[in-house]
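S.K.: quick one: sequence plus predicted model below, questions after.
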Amino acid sequence: MENKSPKLIIPPDTKIQFTFFSPSGKVIFKQSLANETLESIILPIHCPIEYERLEAVRIPLSKE
């Protein structure tokens, strides 16, 4: 896959974990970002080397 600049939309009070995978299925890069604001955040993300796929998982932030 060409290195495009995908964008992640992080809803309010949510954590996102995203992972880039190589063509062989190996993890290239893994990162977590949290949005503790009341507004959604749109972030461009970049992987400096070629990747096959990108997976992102949303996790609600716990309220204490």
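M.R.: That came through fine. For clarity, every value in this text was computed on a predicted model and none was experimentally measured.
S.K.: only C-alpha atoms from now on, for both contacts and neighbour counts.
M.R.: Noted.
S.K.: buried ones in the helix or strand hosting Thr19?
M.R.: Assigned by DSSP states H and E, Thr19 belongs to strand 14-21. Neighbour-count burial for strand 14-21 flags Thr14, Lys15, Ile16, Phe18, Thr19, Phe20, Phe21 (criterion: 16 or more other Cα atoms under 10 Å).
S.K.: second structure for comparison follows:
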Amino acid sequence: MRRSKDTAYEKRFIFLAAWVEKWLTIAIVGGWVLLLASQFLLAFDSVRYFLVDTVRLEGIASP
């Protein structure tokens, strides 16, 4: 049989779980937004030349 009244511990746990879930969701969505933005920016040659060393070194002979 289930109790109808939560204890103080259960209330704090539910609050903490909701808080953690909210921030994990924000972190995941933020990560996806950053990933999409970086991939969009790397589609432009001028930005890619500035950000990626390999593009700058392309065609230069190694010693």
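M.R.: Perfect, thanks for sending it. Remember, it's a predicted structure, so these values are computed and weren't measured experimentally.
S.K.: overlay the chains and give the TM-score.
M.R.: Once superposed, the chains reach a TM-score of 0.18 (TM-score structural alignment, normalised by the length of the second structure), with 21 aligned residues with a Cα RMSD of 3.2 Å.
S.K.: what's the helix or strand following the strand holding Thr19 of the first structure packed up against?
M.R.: Later in the chain than strand 14-21 of the first structure, the nearest helix or strand by DSSP H and E is strand 27-35. If contacts are counted by 3 or more Cα pairs under 8 Å, 6 or more residues apart in numbering; DSSP states H and E, strand 27-35 of the first structure sits against strand 14-21.
S.K.: and for Ser48 of the second structure, the neighbour number?
M.R.: Ser isn't right for residue 48 of the second structure; it's Arg. The number of residues packed near Arg48 of the second structure is 17, by other Cα atoms under 10 Å.
S.K.: got it, and Pro60 of the first structure?
M.R.: 13.
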